[in-house]
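>>> Just a sequence and a predicted model for now, questions to come.
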Amino acid sequence: MTGAAVHFPVATTSDRLLLRAVDEHDLDAVWRLHSDPAANRFIPAGPMTERAQAQERLAAWTDHWAVRGFGYWAVEELTNPGVVIGFGGVRSSRWLDRETVNLYYRLAPAGWGRGLATEIAVAGTEAWRATLADRPLIAHTMPDNVASQRTATAAGLARRPDLDAHDPNDPPGTGLHLVFALGW
């Protein structure tokens, strides 16, 4: 799929958020969020430990936008423009050997408990419906990450125990990911 074939919103707003395509200026925010132990409590690999990891992740995200015409957004509150508080949206992925679209939402702890992750997830789901619904949308989470599970459900995804699996990118010994999906 090329960028020209997808008319995914490069920037959009929700009630309280600006969601815009990630760019090279987001490196500090990627590093801050993904190296924060609290924000990565439920990530099997844990927080990033080297800034080069943030550079690699951001490069992958910006390359995805360049090649596919869609991807993860940087998230800013409309009341505090220019300050990235998280990342979210959708990106191509594979799950159980099937091409899928992954729904992602991650916020700094200061953004927790206010429904912002749900706004991100709903915006991502709406963009998927409008542009990418030819592939299933999935969100996968660890069993103890109840807040993430509620967010996936609030965005309209259905719990799919039949799709639960180990993520091959996780460290050895990591448990099953719980999967929520639409269009599978």
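Thanks, I have it.
>>> make it CA atoms for all contacts and neighbour counts henceforth
Fine.
>>> hang on, Asp164 packs against His177?
Yes: in this structure Asp164 lies within contact range of His177 using Cα atoms under 8 Å: 5.6 Å.
>>> you'd agree Thr49 is up against Asp36?
No: in this structure, Thr49 is not within contact of Asp36 by Cα under 8 Å, at 9.4 Å.
>>> neighbours of Pro172, just the number please.
Pro172: 11 surrounding residues under other Cα atoms under 10 Å.
>>> Wasn't it part of a helix?
No: with DSSP: H, G, I helix; E, B strand; the rest coil as the criterion, Pro172 is assigned coil and is not in a helix.
>>> can you tell me how far it sits from Leu163?
Between Pro172 and Leu163 the computed distance is 19 Å (Cα to Cα, to the nearest Å).
>>> Mind telling me what element Asp134 is part of?
Under the criterion of DSSP states H and E, Asp134 resides outside all helices and strands.
>>> And for it, the neighbour number?
Burial measure for Asp134: 14 neighbouring residues, criterion other Cα under 10 Å.
>>> List the single closest residue to Glu76 in space, sequence neighbours excluded.
Val84 (4.8 Å; Cα to Cα, 6 or more residues apart in numbering).
>>> do the same with Ala181
Closest residue to Ala181 in three dimensions, ignoring its sequence neighbours and counting by Cα to Cα, 6+ apart: Ile138, at 4.3 Å.
>>> same thing with Gln55?
Among residues not flanking Gln55 along the chain, Leu27 sits closest, at 6.4 Å (Cα to Cα, 6+ apart).
>>> Mind checking what secondary structure that neighbour has?
Leu27 falls in the helix class when you classify it by three-state DSSP.
>>> try it against this one:
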Amino acid sequence: MRYLETERLILRAVTAEDTQALFDIYGDPATNLYNPNGPYPSLDYARQRMASWLDGWAADGIGQWAVEKREAPGHVIGFGGLSYKDYGSEMRLNLGYRFATSAWGCGYASETARASIGFAFGEGEREAIYGMVRPANLQSIRVLAKQGFRQIGQLSDVPGDPPSLVFMLSRDDYARECGK
């Protein structure tokens, strides 16, 4: 099983047993404030998404992590990691994360992002990681900025809404940031 530890967190590759936690977090309207698709509508939908995440790990060797506090292993507080996402006409490696509201404001998204990025650039020849954020989601924009991402454009991905902001972190920028 793929597994990372940070100062405060355990990140482990998701398993089918994480489906209820996935639904609890992604089905909560509060965690979907900036998600134009809204909360997951059912546990069945969460099962389908989990199957997709498991397929991603199998195919790409990377994916979403179930995030737990080191002081409370076994209790998932969020999910985060990397997966391929359609950026209009191109599939790109995308950083994403979502946490239970009880975990907000603690820096867990930044800690998860940092570990996920290090894993991705340390595992193979990936040249860049992207992030797509709704313009009003200032917290996620700050998380990306802390990791060294820079805005490179916009993508009109939600008809009738302002375009999402597109950010990128290259392997070279990451190496410079980390002194590698």
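It's in. Since the structure is predicted, the reported quantities are computational estimates derived from the model, not experimental observations.
>>> if we can go back for a sec, the residue nearest to Ala181 of structure 1 contacts Phe180, doesn't it?
Yes: between Ile138 of structure 1 and Phe180 there is a contact at 5.6 Å, judged by Cα under 8 Å.
>>> shared neighbours, the two?
With contacts defined as Cα atoms under 8 Å, 6 or more residues apart in numbering, the residues adjacent to both Ile138 of structure 1 and Phe180 are Leu157.
>>> Flag every buried residue along stretch 150-170 of structure 1.
Burial within stretch 150-170 of structure 1, assessed by neighbour count using 16 or more other Cα atoms under 10 Å, is assigned to 151-159, 163-164, 166-167.
>>> Would you tell me what the next helix or strand after the lengthiest strand in structure 2 is?
The single longest strand within structure 2, with elements called by DSSP state E, is strand 76-86. Tracing the chain C-terminally past strand 76-86 of structure 2 and defining elements by DSSP H and E, one meets strand 91-99 next.
>>> matching residues in structure 1 for that following strand?
In the comparison with structure 1, strand 91-99 of structure 2 aligns to the range 99-107 (TM-score structural alignment).
>>> residue farthest from the centroid of structure 2?
In structure 2, counting by Cα atoms, centre = their mean, Gly160 sits farthest out from the average C-alpha position, at 25.0 Å.
>>> gap between it and Pro36 of structure 2?
Remark: distance between Gly160 of structure 2 and Pro36 of structure 2 (Cα to Cα) = 11 Å.
>>> do the same with Ala113 of structure 2
Computed as Cα to Cα, the Ala113 of structure 2 to Pro36 of structure 2 distance reads 22 Å.
>>> neighbour count winner among these two?
Between Ala113 of structure 2 and Pro36, counted using other Cα under 10 Å, the more crowded position is Ala113 (21 against 11).
>>> So what does the more buried one match up with in structure 1?
Using TM-score structural alignment, Ala113 of structure 2 lines up with Ala121 in structure 1.
>>> for Ser52 of structure 2, same thing?
Residue pairing (TM-score structural alignment): Ser52 of structure 2 is matched to Ala60 of structure 1.
>>> ok, average deviation of the helix or strand harbouring its match from structure 2?
Under the criterion of DSSP H and E, Ala60 of structure 1 resides in helix 51-68. On superposition with structure 2, the average gap between helix 51-68 of structure 1 and its aligned counterparts reaches 1.0 Å (mean Cα distance after the TM-score superposition for structure 1).
>>> what angle do the next helix or strand after that helix and strand 98-107 make?
Tracing the chain C-terminally past helix 51-68 of structure 1 and defining elements by DSSP H and E, one meets strand 72-77 next. For strand 72-77 of structure 1 and strand 98-107, the angle between their directions (axes from the mean of the first three to the mean of the last three Cα atoms, to 10 degrees) works out to 20 degrees.
>>> What's the average distance for strand 72-77 of structure 1 when superposed on structure 2?
Compared with structure 2 after fitting, strand 72-77 of structure 1 deviates on average by 0.5 Å (mean Cα distance after the TM-score superposition for structure 1).
>>> And that strand, what does it pack against?
Applying 3 or more Cα pairs under 8 Å, 6 or more residues apart in numbering; DSSP states H and E, we find strand 72-77 of structure 1 packed against strand 17-21, strand 84-95.
>>> how distant is the longest one from the center of its chain?
Read it as strand 84-95 of structure 1. The chain centre lies 3 Å from the centre of strand 84-95 of structure 1; the measure is Cα atoms, centre = their mean, to the nearest Å.
>>> Tell me which residues of that strand come out buried.
Those buried within strand 84-95 of structure 1 under the rule 16+ other Cα under 10 Å are 84-92, 95.
>>> How about the first one?
Buried residues in strand 17-21 of structure 1, counting neighbours by 16+ other Cα under 10 Å, are found at 17-21.
>>> Equivalent analysis for stretch 116-135 of structure 1, please.
Under 16+ other Cα under 10 Å, the buried positions of stretch 116-135 of structure 1 are 116-129, 131-133, 135.
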